[in-house]
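> Just a sequence and a predicted model for now, questions to come.
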Amino acid sequence: MDFAVETLLFLFFAATVAGFMDTLAGGGGLITIPALVVSGVPPLAALGTNKLQSSFGSGTSSFLLFKRKKIHWQELRPMMVAAFVGSVAGTIIVQFIDAKVLGFMIPLVLIIIAAYFITAPYLQLESTEPRMSNNVYQKTVLPVIGIYDGMFGPGTGSFLAVAGVSLRGLELIKATAIAKPLNFATNIASLIVFIFAGQIMWLAGFAMIVGQMLGAWMGSHYLFKVNPKVLRILIVTICLIMLGQYWYKQIAV
C-alpha cells in the first residue's frame, strides 16, 4: 500500500499526540488505531502496524525500568512468558476473523474501551492483601489479557495495572511499573505473528515510531503538570471523532 506524504504526516502527528498523552495518562492506542483505519489501512494491517510502533514504546519504557532496577527480570520472567503466550494465541485468532467483521469489531471495541477509559476510577496508591495467588494470576489473568492485546490492544497497560492492584494487592506505582514489561511481552509476541502474516505497513509504522518518540519526550516534560482526567476526555474525544469519520466513509461508500 502506497502512502501520500499528507497521510504519513497525519500518522506522524497522530502518533506524536498519542505518545504525549500516553506518557501522561495512557490510552494512546485509542488514537493510533483509529488514525490508521481512517488513513485507509485495512483492519488487520492497522492492528499489526500499531503493534510495530507500540512495541517500540513499551520496549523503551521496559528497558529503562530494568536498567534503573525499578523492576527485576527474575521476578517478571514467568509473568512475561504467560502474557506472551496469551498474546500469540490472540493474534493467531484474529487472523481468521473476516475482514468485514473485523472492520465492524475494531470500532466497537474501541468505543467500549473509550467508555471504560473515561469512567474508570483512579486506583489507590496503597498496597492491600492479594485476592489471588501469583500462580493462579499467571495461569489465568495474564494469558487472558494477553489474548485481548493480541486481538485488539488499546487499554492493555491499564488493564495490567488494574489487575495488579485489584488482584495482587500491589501499590499503584509498582503495578504500573510491572505492567510495562508485561505489555512489551504482549506487544512483541503479537508483532512477531503479524510480521509472519505480512500485516505490517512498514513505512507508516516507522513514521509513527518517530512521532511516538517525540510525543513521549514532550510528555515527560509535562509530567504532573497536566490534569490526567482532562487528558482522558481529550483522548476519548479524538478517538470518537476519528471513528465517526471512519463510519461516515463506510456509509458514503
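Thanks, I have it. Residues are numbered from 1 along each chain as shown.
> From now on I want contacts and neighbour counts done on CA atoms only, so please keep to that.
Will do.
> Next, the residue nearest the centre of the chain: secondary structure please.
Closest to where the C-alpha atoms of the chain average out (Cα atoms, centre = their mean) is Pro154, at 4.1 Å. Three-state assignment for Pro154 (DSSP: H, G, I helix; E, B strand; the rest coil): coil.
> The closest residue to it other than its chain neighbours: how many residues sit nearby?
The shortest distance from Pro154 to any residue other than its chain neighbours is 4.7 Å, reached at Gly29 (Cα to Cα, 6 or more residues apart in numbering). Applying other Cα atoms under 10 Å, we find 25 other residues in the vicinity of Gly29.
> so who does the residue nearest to the centre of the chain touch?
Taking Cα atoms under 8 Å, 6 or more residues apart in numbering, we find Pro154 in contact with Gly27, Gly28, Gly29, Leu30, Leu110, Ile113.
> residues in contact with the closest residue to the first one other than its chain neighbours?
By the measure of Cα to Cα, 6+ apart, the closest residue to Gly27 outside its immediate chain neighbours is Gly155, 5.7 Å from it. Applying Cα under 8 Å, 6+ apart to Gly155 gives the contacts Gly26, Gly27, Gly29, Leu30, Ile113, Phe117.
> If you count contacts, what does the helix or strand harbouring Val37 end up packed against?
For Val37, the element it lies in under DSSP states H and E is helix 29-38. Contact here means 3 or more Cα pairs under 8 Å, 6 or more residues apart in numbering; DSSP states H and E; on that basis helix 29-38 packs against helix 5-25, helix 43-67, helix 99-119, helix 228-252.
> Use this one as the comparison:
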Amino acid sequence: MFSDLALEIVLLLAAAAFLAGFVDSIAGGGGLITVPVLLLAGFSPVEALGTNKLQGLFGTASATISYASKGHVDLRKQAPSALLAFVGSVVGAALATILPGEWLRAALPVMLVAIALYFAFKPNMDDVDRAERVGPFLFGVTIPPLLGFYDGLFGPGTGSFLMLAFVGLAGYGVLKATAHTKLLNFASNVGGFAFFAVAGVVSWKIGLMMGLCQFLGARLGAALAMKKGARLIKPLLVVTCVALAVRLLMD
C-alpha cells in the first residue's frame, strides 16, 4: 500500500512521522501523532498498529543511539532490562487479540493526567540524580517487563510511564531518565513489531518510509533534549501526557 495513496497523504504520513520522532525522543507519545494519521490514510486499526510499530523502531533506535553515543545510557549494562522489555512486549502483543482493553482505555487518561501533574508540580525536577526508592535489581526485573507487556498489549503512554518510573523510583535525573526510556521503549517496540510482522499486518513500504522520517526527527529531538535538558523535557512531557489523555477521552 503505497502507490494506492495520494501524494498528499504520503506527504502527510512523512511529516507526521518526523514530528512524532521529534516529540517521542524527548517526551514519548509519538503514537499519538502517527496512529491517527495512519487511520486517516485508510489503514485498518490492526494495520495501523502494526505499521506504527515498524516506523516507531527507527525513531526509538535513533534516539537511543544519540543518547548512548553521548554517554547518557550504558547499553551493555541495560541489556538485561531491554531483553525483559522485549519479552514482555511479545507476550502483551500476543494477548492483545484475546483480552478486552476497555478497562485500560477508561483508566489511561486519568493516569496520564496524574503523570502530567506529577512532573508539572514536583519541585526540584532537574537533570540531577536523586535517591532511589527501588534497588536496581528489583527495578530491572519488574518495571521493564511490566511496561513492555503494556506496550505490546495497548501502547499509548508507555514512554510517559517509563519516565515516571525512572524519575520516581530509580531516582534518575530527567535527561538520564529520557535516555533510558528510549532504550527500553525501543526493545518493547521490537517485541511488539515481531508479533505484528508474523501476523502479517504490517505495511512495509509505508512503514519504512515513515521510519526514515522518524529517524531524522528523533535525531533532532534527542540533540535538543541533550542541549536543553529538563528545561525542554519537563514541559513537553506535561503537554504530551495531557494531549494523549484528551485524545483517548475523545476516542
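Right, received. Where do you want to start? All figures in this text were calculated on a predicted structure; none of them were measured in a lab.
> TM-score for the pair, please.
Overlay of the two chains. TM-score (TM-score structural alignment, normalised by the length of the second structure): 0.78; 241 aligned residues with a Cα RMSD of 3.3 Å.
> and the aligned partner of Asp24 of the second structure in the first structure, how many neighbours does it have?
Alignment note (TM-score structural alignment): Asp24 of the second structure maps to Asp22 of the first structure. Each residue near Asp22 of the first structure was counted by other Cα under 10 Å, and the total is 24.
> Isn't Asp22 of the first structure up against Gly28?
Yes: using Cα atoms under 8 Å, Asp22 of the first structure makes contact with Gly28 at a distance of 4.8 Å.
> which position in the first structure aligns with Val141 of the second structure?
Using TM-score structural alignment, Val141 of the second structure pairs with Lys139 in the first structure.
> ok, its match to Ala115 of the first structure distance?
Taking Cα to Cα, to the nearest Å as the measure, Lys139 of the first structure falls 28 Å from Ala115 of the first structure.
> Specify, as a residue range, where the helix or strand in which Ile195 of the first structure is found falls in the second structure.
Using DSSP H and E, Ile195 of the first structure maps to helix 172-196. Taken onto the second structure by TM-score structural alignment, helix 172-196 of the first structure occupies residues 174-198 there.
> mean per-residue distance, the matching stretch to the first structure?
Compared with the first structure after fitting, stretch 174-198 of the second structure has a mean deviation of 1.3 Å; criterion: mean Cα distance after the TM-score superposition for the first structure.
> distance between that stretch and the chain's centre?
Distance of stretch 174-198 of the second structure from the chain centroid (Cα atoms, centre = their mean, to the nearest Å) equals 7 Å.
> Kindly report the same for stretch 149-156 of the second structure.
10 Å.
> Now do the contacts for Leu237 of the second structure.
Ile26, Ala27, Gly28, Ala116, Phe119, Ser160.
> The third one and Ala243 touch, don't they?
Going back to what we said before, that points to Gly28 of the second structure. No: the pair Gly28 of the second structure / Ala243 is not scored as a contact, 11.6 Å apart, by Cα under 8 Å.
> ok, these two, which is more surrounded?
Neighbours were counted for Gly28 of the second structure and for Ala243 using other Cα under 10 Å; Gly28 has more, 30 against 18.
> which one is that one nearest to, not counting chain neighbours?
Gly159 (4.6 Å).
> Just to confirm, what residue in the first structure is aligned with the one you found?
So, by TM-score structural alignment, Gly159 of the second structure is matched to Gly157.
> For that match, which residues are in contact?
Gly26, Thr176, Ala179, Lys180, Asn183.
> what do you get if the cut-off is 10 Å, keeping everything else the same?
Gly157 of the first structure makes contact with 26-27, 58, 145, 149, 163, 175-184 under the criterion Cα atoms under 10 Å, 6 or more residues apart in numbering.
> go on, Phe194 of the first structure?
So Phe194 of the first structure contacts 44-45, 47-49, 51-52, 88, 91-92, 95, 150, 188, 200 (Cα under 10 Å, 6+ apart).
> Dump those into CSV; add neighbour count and distance to Leu64 of the first structure as well.
CSV is the format used below for the contacts of Phe194 of the first structure (neighbours: other Cα atoms under 10 Å; distance: Cα to Cα, whole Å):
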residue, neighbour count, distance to Leu64 of the first structure
Leu44, 26, 31
Ala45, 19, 29
Leu47, 31, 26
Gly48, 31, 25
Thr49, 28, 24
Lys51, 30, 20
Leu52, 25, 19
Val88, 26, 25
Thr91, 28, 27
Ile92, 17, 30
Gln95, 16, 33
Gly150, 33, 24
Ile188, 22, 17
Ile200, 22, 26
